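[1] dropping a prediction and its sequence here:
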Amino acid sequence: MAAGDPNHVLHVARGIEPTEALAVLGAKPGLIRTCELPDSKPDEWTSLPCAALGIQPGTAAALLAGRIGEWTFVYDDLGFTCDDSATMALSADGRTAATSVFTINADASLLYAVGGEQVEWVNVDDLNLEEDLPGMPAELRAAFEAAGNVPTEDLEPGEADGDIGMRAACALAGLALTLEDVRRIPLLVVPFG
């Protein structure tokens, strides 16, 4: 779904509709439309949501939203919605939300909030799975455990791989989906920025 060398954000929130989540993130309601993801990307720099909108990479972010069960997801292909206050707003009114960030510089983090308050911030670069997971809230710990770790030769024992935050956000929201699964659910897309 992502472009090459991604700089992207994934928001997940329980108990909010996709259109409301997009509005909370600042999307213009009049620009939101339904979409079907294309079969392929025209090049390595174009994300599938960007291709669905027919916009040139880098001219605007493409926000893609959908809902699975109680959870809504919003994928931001350029990371324009990377703001702690966005996660707090998504989690307002007793909801649970998480935002996973992965930058082009390989900075990775996950913010977990409940009821408009930050509960946990995880800097993936400093995450030690053996030491840090036991202190996390049960729901978040279970998500990181379900996400698993993909060890590489660069990682020390106990260190997490850079993509674990994205997988943990997906696990938290029950988004164990293939791209074909995503294509089968109702999706919304909007240019942003």
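    Right, received. Where do you want to start?

[2] alpha carbons only for contacts and neighbour counts from here, please
    Fine.

[3] please name the nearest non-neighbouring residue to residue 37.
    residue 52 (5.7 Å; Cα to Cα, 6 or more residues apart in numbering).

[4] give the contact list for that neighbour.
    35, 36, 37, 38, 189 (Cα atoms under 8 Å, 6 or more residues apart in numbering).

[5] check residue 73 too.
    Per Cα under 8 Å, 6+ apart, neighbours of residue 73: 10, 11, 12, 13, 18, 64, 65, 66, 67.

[6] so who does residue 5 touch?
    The contact partners of residue 5, taken as Cα under 8 Å, 6+ apart, are residue 104.

[7] the helices in this protein, which residues?
    18-24, 48-53, 84-90, 129-132, 138-147, 164-172, 179-183 (DSSP state H).

[8] before we move on, the earlier item: okay, the contacts of residue 73 in a markdown table with distance to residue 76 and neighbour count next?
    Converted to a markdown table, the contacts of residue 73 look like this (distance: Cα to Cα, whole Å; neighbours: other Cα atoms under 10 Å):
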| residue | distance to residue 76 | neighbour count |
| --- | --- | --- |
| 10 | 6 | 26 |
| 11 | 8 | 29 |
| 12 | 11 | 30 |
| 13 | 14 | 30 |
| 18 | 13 | 22 |
| 64 | 7 | 28 |
| 65 | 9 | 27 |
| 66 | 12 | 21 |
| 67 | 15 | 23 |
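
[9] adding another structure so you can compare the two:
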Amino acid sequence: MNNPLFSADAVSLRGIPDWIDRLAWEDPNHSLYVVRGLDPAEVIGIVGGEQVRTLAPGELPEDTADEWSGVVPHALEAAGGGDLLRVAGRRGDWTFVYDTFGGMDGELAKTLSKGGRAAAYVVNSISGISRVDCAEDGSGVYELDDSYDPDYDQENVPELLRNAIDAAMAVDLEDPDWDLGVNMRIVCALAGLTWTYEEFRQHPLTIARYDE
């Protein structure tokens, strides 16, 4: 099945998926796991974190309190706040865990994929690092240690990622040279997470806190 395309309002001017751009801090340093075949509680148990709150559809704020804090700490104000937070949810067969501080390890994609599953990890750091790790059935099948470039990175792309890459590259950006979100779009498209922030916040979500 083809991966769903991003609508024009599902991607920010920086090329970042809208729901992630709205969750992120102003200068994002964040990461994302997606895995097919596990529920959010199981994934949080593997990547680490203490579940502190479940948000009902529509409970996540429509916007941030200010441009620097991000909506997740704002949503957790009543639960004691905190910066090291993960947001988990599900769409179809795929579960995602988004880390607002980029504190996850790409090697865990292999662990998540054991037992015939598929998983992927992406990180974008404030220092400019962007990486993708993709795994199937416990083994790594693709690594990318920079932003995806179709002129150099098409070789050895596994079947699992081909449609997702097509969906990520189909986005029409005003300035393609200032594309900060291509790797995030690839991993989001793999799991069907091509929604707007408003669509995203209409799903039940689990918030977890963790220590460095």
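    Yep, that arrived. Model, not experiment: these values are computed from the prediction.

[10] could you check how far the residue most central in space within the second structure is from residue 101 of the second structure?
    Closest residue to the average C-alpha location of the second structure: residue 32 at 3.5 Å, with Cα atoms, centre = their mean. From residue 32 of the second structure across to residue 101 of the second structure, the span is 10 Å (Cα to Cα, to the nearest Å).

[11] okay, buried residues for stretch 169-184 of the first structure please.
    169, 170, 171, 172, 173, 175, 182 (16 or more other Cα atoms under 10 Å).

[12] quick one: residues contacting the second one.
    Listed by Cα under 8 Å, 6+ apart, the contact set of residue 170 of the first structure reads 12, 143, 176.

[13] tell me the counterpart of it in the second structure.
    Residue 170 of the first structure maps onto residue 188 in the second structure when the alignment is built from TM-score structural alignment.

[14] all strands for the second structure, in order.
    30-36, 50-55, 85-91, 94-99, 118-124, 130-136, 139-144, 205-209 (DSSP state E).

[15] can you pull the buried residues of the second one?
    Counting neighbours by 16+ other Cα under 10 Å, one finds that the buried residues in strand 50-55 of the second structure are 51, 55.

[16] out of everything not next to it in sequence, what's closest to the aligned partner of residue 13 of the first structure in the second structure?
    Aligned against the second structure by TM-score structural alignment, residue 13 of the first structure finds its counterpart in residue 35. Of all residues not flanking residue 35 of the second structure in the chain, residue 119 sits nearest, at 4.2 Å (Cα to Cα, 6+ apart).

[17] what do we get in the first structure for the one you found?
    Counting by TM-score structural alignment, residue 119 of the second structure lines up with residue 97 in the first structure.

[18] same check on residue 142 of the second structure?
    Under the alignment by TM-score structural alignment, residue 142 of the second structure pairs with residue 120 in the first structure.

[19] okay, now the closest residue to that match other than its chain neighbours: neighbour count?
    Once flanking residues are discounted, residue 120 of the first structure sits nearest to residue 112: 5.1 Å by Cα to Cα, 6+ apart. Residues within reach of residue 112 of the first structure, counting by other Cα atoms under 10 Å, total 25.

[20] in contact with residue 112 of the first structure, which residues?
    Here residue 112 of the first structure is in contact with 87, 96, 97, 98, 99, 118, 119, 120, 121, 140 (Cα under 8 Å, 6+ apart).

[21] redo that, cut-off 6 Å
    Residue 112 of the first structure is in contact with 97, 98, 119, 120, counting by Cα atoms under 6 Å, 6 or more residues apart in numbering.

[22] those, buried ones only, as a PyMOL selection?
    Selection of the buried residues among those in PyMOL, burial being defined by 16+ other Cα under 10 Å:
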select buried, resi 97+98+119+120
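
[23] between the contacts of residue 112 of the first structure, which sits nearest residue 148 of the first structure?
    Residue 148 of the first structure has its nearest neighbour among the contacts of residue 112 of the first structure in residue 98, at 17.6 Å by Cα to Cα.

[24] list the contacts of the closest one.
    Here residue 98 of the first structure is in contact with 11, 12, 111, 112 (criterion: Cα under 6 Å, 6+ apart).

[25] switch the cut-off to 10 Å
    Contacts for residue 98 of the first structure (Cα atoms under 10 Å, 6 or more residues apart in numbering) come out as 10-14, 73, 84, 86-88, 90-91, 110-114, 118-121, 140, 165, 168-170, 172-173.
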